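[1] generate a structure from the sequence data that follows.
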Amino acid sequence: MIESLQHLPPATATHATLADRFTDLAPPLTARQAAIESARCLYCYDAPCTRACPTGIDVASFIRNIHDQNVTGAAIGILKQNIFGGACSRVCPTEILCEDACVRNNDAEGQPVKIGLLQRHAIDNAHFDSHPFQRAPGTGKTVAVVGAGPAGLACAHRLAMLGHDVVVFEAREKSGGLNEYGIAKYKLPGDFAQREVDFLLSIGGIEVRHGHILGVNLHLQDLHTRYDAVFLGIGLGASRRLGLTGEDAPGLSAAVDYISTLRQAQDLAALPVPRRAIVIGAGNTAIDMAVQIKRLGAEEVTLVYRRGVEAMSATGHEIEIAKQNFVHMRTWAAPLEVLLDAAGKVRGMRFEETRMEAGRLVGTGAIVEIAADAVFKAIGQGMDGDSLDDPLARELERDAGSDKIHVDSFFRTALPGVYAGGDCIAPGQDLTVQAVQHGKMAALAIHGDIQSISSTSFAAGA
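    From the prediction side, this is the model:
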């Protein structure tokens, strides 16, 4: 339970009632619907949907397989490029990626092929007697991966395919990273995230060790010495602060902490639920938080952002989900002060109205107060201070003006033999599908570098 929210009452509905509110966001396609939808695809030779996919899935090919009633073949084509194809079919913002690029998404039709739902149909209905990919002959090399999230596990899986042994070090008690702890429960319901992890690990050659925290009981120097290469997929573990007095008061919490607690809750009815809530932020995490607290029974939820709707990083699809769940959006308002009651608990927030002036965001001086029993901040995350707190880790170069790790085009860091990907590096939009691609491409780079070193050593020995 989140300590700062313990004073709030539990949900008023039963667990069964609440669980019904956290099923899949969209119903799956039936076999008939999938057949009709796959027939709409033009199977473009130079498919723009494939070019728009961060993992390079051959969209036209897997849709044609569905049309030809080869669902398992379609799934194999997806998983070959994206081993997290099941999760991504549910959480990937297809409306700004492959479906946005679909040639049917034009003024005349305005209705792209439902690529996300077709991908989900393929993965959910595929039947494998064993893992669909076989490991290459063993190389005798072992790679350390730090972080069992989408980037780390995608890297581990590809390395295992290439014949390497992999040891994954994970801080938390479950693998899956963002998919297990940070995605809205209505996007990845039930134990879907864990089943996907189990499927990934079934290729063999991957050992996961939980309870290992980089900078605490795990150090980069040791990994660098003991393993042939190291991949860092450590994500961003620290929630950014508002920098306001009262930020540590009961009733104020990081959105990611509540989402994590919600996803792991065995009894949804035991979760603390405010009658009125404020969510500060403009991204998909802010939307996830606002929608979920509303579904848990909050009477009034207000999402507040300091700029306009057009500047929000959340996609239009996510914003529509918020509206459908009766989340009130208050834009052009910047946090000014946390309001506390006589007992020192959150009773609301004071905001200053803002506007753009000569290209700059400025306060207007007008004040707005919003009453709330709880405030959830979803203003982004940064690098955990302990993560890179050992002598060797401090040598990792950071991107200018950022705490993210600098990598080259092959995901190599400034330290030879150390690679990084996912949210802890700068490129991308912090999407699951991009993290998967980072891990996959880093694995290919690691494989190439290890093989090159081995060949050079062999030649020198000869």
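[2] every contact and neighbour count from this point should use C-alpha atoms.
    Fine.
[3] in which helix or strand does Thr261 reside?
    Using DSSP states H and E, Thr261 maps to helix 255-264.
[4] do you know how far the closest residue to Ala420 other than its chain neighbours is from Ala322?
    Sequence neighbours aside, Leu232 is the residue nearest to Ala420 in space, at 4.4 Å (criterion: C-alpha to C-alpha, 6 or more residues apart in numbering). Per C-alpha to C-alpha, to the nearest Å, Leu232 is found 34 Å from Ala322.
[5] also this sequence, please, to line up against the first:
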Amino acid sequence: MGYEVDVFEAKAQPSGLTVYGVAPYKITNEETLAEMAYLQAQFGYNVHFNSPINSREELAGLEDKYDAIFLGIGLGKTNELGLAGEDKINCTGAVEFIAELRQHHHQVAVGRKVIVLGGGNTAMDAASESARLGAENVVLAYRRGKEEMGAYDFEYDLAKGVGVKGLFNVAPVEIMGNGYVAGVKFIRTETKDGKVSEIAGSEFVEPCDMVIKATGQAKQTDFLSLIPGLKVDGKGRIVADAHTGQTSNPKYFASGDAWNGGAEVVNAAAEAKLTARGIHAYLSK
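    All right, here's what the predicted structure looks like:
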């Protein structure tokens, strides 16, 4: 639409999750970066790499310099579970594991037996990649039944196709081991009327030497609290107009995971196009 655009990117490469967060067997860095280079050549926006915005002072500087600010910050690190032993060596978050994979693919070491905690598409990615990297056993552990997983059926089929086993109706209680991960203590669960309850006295330990937590990503509420008048909902998602992407601070607009709470790359792209039109309407006034 003819505007001058500056992108402030915290990392060294563009495109967020498609370079840092999608499993390598789905898309390569080369494909993603080629598309980013094509877009930049077409539209001529400026990208400032290794340029995180972390403070109120930095935001104030942007507010003074720019007519509108778009928040495409997505989500943050893997949620902490609050489990005993979560800090043991070889217990990692799925988002961090896949980011490491995308940057240093064949140099990433996995355990001989890996337990992946979670039932979403990211859990499937972590499990599939662990198997592809040479783990002898990969167990996907989920606190509900198989039919209640958030992952798409074809994602689970892909994981099973490379040897991943499912362990359902179990909730992690503790990460076992002395310094290093040696297993996960689980308790069996049951689902009644949509609610998960634990079965007393059903604890057991599943040995392993690596745990990957695919338990969702934290919202970036600390950063969002630095923006005056910006509303977030009870789940930490940015509140924005459904038709324009404009937030409660009229200079700020949003879309993608920071707004919808976590969806697909195509959702973020479609929402961002809608929001670009919202910014155009705002500036046209």
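[6] which of Leu232 and Ala322 of the first structure has more neighbours?
    Neighbour count, other C-alpha atoms under 10 Å: between Leu232 of the first structure and Ala322, Leu232 has more, with 28 against 23.
[7] now which residue in the first structure aligns to Asn267 of the second structure?
    Under the alignment (TM-score structural alignment), Asn267 of the second structure maps onto Gln434 of the first structure.
[8] which stretches in the stretch 301-450 of the first structure count as helices?
    316-324, 432-461 (DSSP state H, counting those that start in this stretch).
[9] wait, which of those is closest to Val145 of the first structure?
    Smallest distance to Val145 of the first structure across these (C-alpha to C-alpha): 9.9 Å, for helix 432-461.
[10] pull the distance from that closest one to the chain's centre.
    In terms of C-alpha atoms, centre = their mean, to the nearest Å, the centre of helix 432-461 of the first structure is set 25 Å apart from its chain centre.
[11] what residues of it count as buried?
    432-447, 450 (16 or more other C-alpha atoms under 10 Å).
[12] do stretch 7-17 of the second structure as well
    Neighbour-count burial for stretch 7-17 of the second structure, counted by 16+ other C-alpha under 10 Å, picks out Glu9, Ala10, Gln13, Pro14, Gly16, Leu17.
[13] what's the match for Glu63 of the second structure in the first structure?
    Looks like Glu63 of the second structure aligns to His224 there (TM-score structural alignment).
[14] average offset of the strand or helix carrying its match relative to the second structure?
    Element membership for His224 of the first structure (DSSP H and E) is helix 220-226. Compared with the second structure after the fit, helix 220-226 of the first structure shows a mean deviation of 1.8 Å (mean C-alpha distance after the TM-score superposition for the first structure).
[15] what packs against that helix?
    Contact partners of helix 220-226 of the first structure among helices and strands, from 3 or more C-alpha pairs under 8 Å, 6 or more residues apart in numbering; DSSP states H and E: none.
[16] from the chain's centre, how far out does that helix sit?
    That offset, for helix 220-226 of the first structure, works out to 28 Å (C-alpha atoms, centre = their mean).
[17] quick one: the counterpart of Leu361 of the first structure in the second structure from Leu83 of the second structure, how far?
    Residue correspondence to the second structure (TM-score structural alignment): Leu361 of the first structure is matched to Val196. Computed as C-alpha to C-alpha, the Val196 of the second structure to Leu83 of the second structure distance reads 18 Å.
[18] looking at those two, which is more packed in?
    It is Val196, of Val196 of the second structure and Leu83, that has more neighbours when counted by other C-alpha under 10 Å, with 16 against 11.
[19] residues touching the more buried one, list them.
    Arg143, Arg144, Thr189, Glu190 (C-alpha atoms under 8 Å, 6 or more residues apart in numbering).
[20] ok, and the most crowded of the residues you listed?
    Top of those by neighbour count (other C-alpha under 10 Å): Arg143, with 25 neighbours.
[21] which one in the first structure is aligned with that residue?
    In the first structure, the residue paired with Arg143 of the second structure is Arg306, using TM-score structural alignment.
[22] now Val22 of the second structure
    Matched to the first structure by TM-score structural alignment, Val22 of the second structure sits across from Ile183.
[23] Asn249 of the second structure too?
    Taking TM-score structural alignment, the alignment pairs Asn249 of the second structure with Leu415 from the first structure.
[24] how many other residues sit next to its match?
    15.
[25] same question for the one 3 residues further on.
    With neighbours defined by other C-alpha under 10 Å, the count for Val418 of the first structure comes to 23.
[26] Glu99 of the first structure now?
    Glu99 of the first structure has 23 nearby residues by other C-alpha under 10 Å.
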